[in-house]
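Undergrad: got a predicted structure here, sequence first:
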Amino acid sequence: MPELIVPTVRLHTAWLKAHTEWGSGQHEDGFGLGQSDEVESPVGFAAWVARLTGEADPAKAAGTGQAGCTYRWIVERDQVLGGIALRHGDSDHVRWAGHLGYGIRPSARRRGLATWAVGRMLDEARVRGMDRLLVVCALDNAASMKTIERCGGIFEGTRDTPFGPARRYWIEL
């Protein structure tokens, strides 16, 4: 049975296996991995995990000028299957990337994990007092479109983003 967990240094090796499976240059939404993050070494990985967990704290996020973000990893038997992020607020980044971002490693796809994880994060959004979420996906990502629609997403239209044109959906909570 999968579970959503707070990012942890305990799963460094497992996370690296998932990261390797995506391959070089692949986009892994939901993990908050930036170009400057160094995750190969234990020290770099620990710094990255600390940044991720710190972004969930509204007081720490406010000090950075960021709206904040709650990250969770999708884990089963100490294997990292994917990641999901709930972005807080209404920043420029949220306006083009959406409130939710997620990714499932290739070997774990087609199991309903994304739909399951989005449903859990909708509960987290309700707890945070959010009443409406923007969710965005690439025009050609049929699996993500189905996930968003299964979770109540209503198609708004398409817009350009820094990664190309994307489909935009709203989920009312």
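TA: On my side now, so go ahead.

Undergrad: okay, CA-based contacts and neighbour counts for the rest of this
TA: OK.

Undergrad: hmm, who's touching stretch 23-31?
TA: 19, 22, 71-73, 82-85, 100-103 (CA atoms under 8 Å, 6 or more residues apart in numbering).

Undergrad: this is the comparison structure:
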Amino acid sequence: MTDHPRAEPALIAPTTRLHHAWLAARDDWGPGVHEDGFGLHPSDEVDSPPGFAAWVARLTDVPGSVCRWIVEGDRVLGGIALRLGPADHVRVFGHIGYGIRPSARGRGLATWALGRMLVEAGSLGLTEVLLVCEDHNTASVKTIERNGGTFDGVQSTDLGPLRRYLITLR
């Protein structure tokens, strides 16, 4: 058996070309709408090509957000989204949300993707970014701290306690 070199990870705009790859990533997570960074809503129908195309079109045309998929070759490994508004949504969920499919975790992909999205946030004029994660999500805490996150407290929400971090952009 020959090992094939792994493709370099990349951040790309959502695309209908990767419909089957995205479905494989979703199936890796299991049922539910919990893939942070994908902007998936319970009402989104993504199994059919037309439904998937409508969802991708919505993602690429959302004012106040930048959605990217984390890919290697033709594999979708996760998603990351930069939210610029509305302010009340950002206050609760932060400027950036991300998620890595379970089978691709532990490789530093979230840290890598967050670093690149922070560059994009700076290029859009942000000087400080709020990131929020579940209180018990130690992997996300490490990802945020590796990118310069400073702990800013815990907030109580309907989703449970959420840790807040601020990252100052240079």
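TA: Happy to help now that I have it. Model, not experiment: these values are computed from the prediction.

Undergrad: list the ones among the contacts of stretch 23-31 of the first structure that fall in strands.
TA: Of the contacts of stretch 23-31 of the first structure, the ones assigned to strands by DSSP state E are 71-73, 82-85, 100-103.

Undergrad: from those residues, pick the one nearest residue 155 of the first structure.
TA: Within those, the smallest distance to residue 155 of the first structure is 14.9 Å, found for residue 100 (CA to CA).

Undergrad: which parts of the first structure are helices?
TA: Secondary structure of the first structure by DSSP state H: the helices cover 12-22, 42-55, 58-64, 92-97, 113-127, 142-150.

Undergrad: please identify the buried residues of the third one?
TA: Judged by neighbour count (16 or more other CA atoms under 10 Å), helix 58-64 of the first structure contains these buried residues: 60-61.

Undergrad: now swap in the shortest one and tell me
TA: Residues of helix 92-97 of the first structure classed as buried by neighbour count (16+ other CA under 10 Å): 94, 96-97.

Undergrad: in the first structure, what residue corresponds to residue 49 of the second structure?
TA: Under the alignment defined by TM-score structural alignment, residue 49 of the second structure corresponds to residue 42 in the first structure.

Undergrad: which residue, other than its chain neighbours, is closest to that match?
TA: Closest residue to residue 42 of the first structure apart from its sequence neighbours, by CA to CA, 6 or more residues apart in numbering: residue 12 at 7.4 Å.

Undergrad: burial of the aligned partner of the one you found in the second structure, as a residue count?
TA: Matched across to the second structure, residue 12 of the first structure falls on residue 19, judged by TM-score structural alignment. Number of residues near residue 19 of the second structure (other CA atoms under 10 Å) recorded here: 19.

Undergrad: from residue 41 of the first structure, how far off is the aligned partner of residue 89 of the second structure in the first structure?
TA: Superposed on the first structure with TM-score structural alignment, residue 89 of the second structure falls opposite residue 93. Distance from residue 93 of the first structure to residue 41 of the first structure, counting by CA to CA, to the nearest Å: 29 Å.

Undergrad: then residue 17 of the first structure?
TA: 14 Å.

Undergrad: would a markdown table of the buried residues of helix 92-97 of the first structure with distance to residue 110 of the first structure be doable?
TA: Listed next are the buried residues of helix 92-97 of the first structure as a markdown table, based on distance: CA to CA, whole Å:
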| residue | distance to residue 110 of the first structure |
| --- | --- |
| 94 | 27 |
| 96 | 26 |
| 97 | 23 |
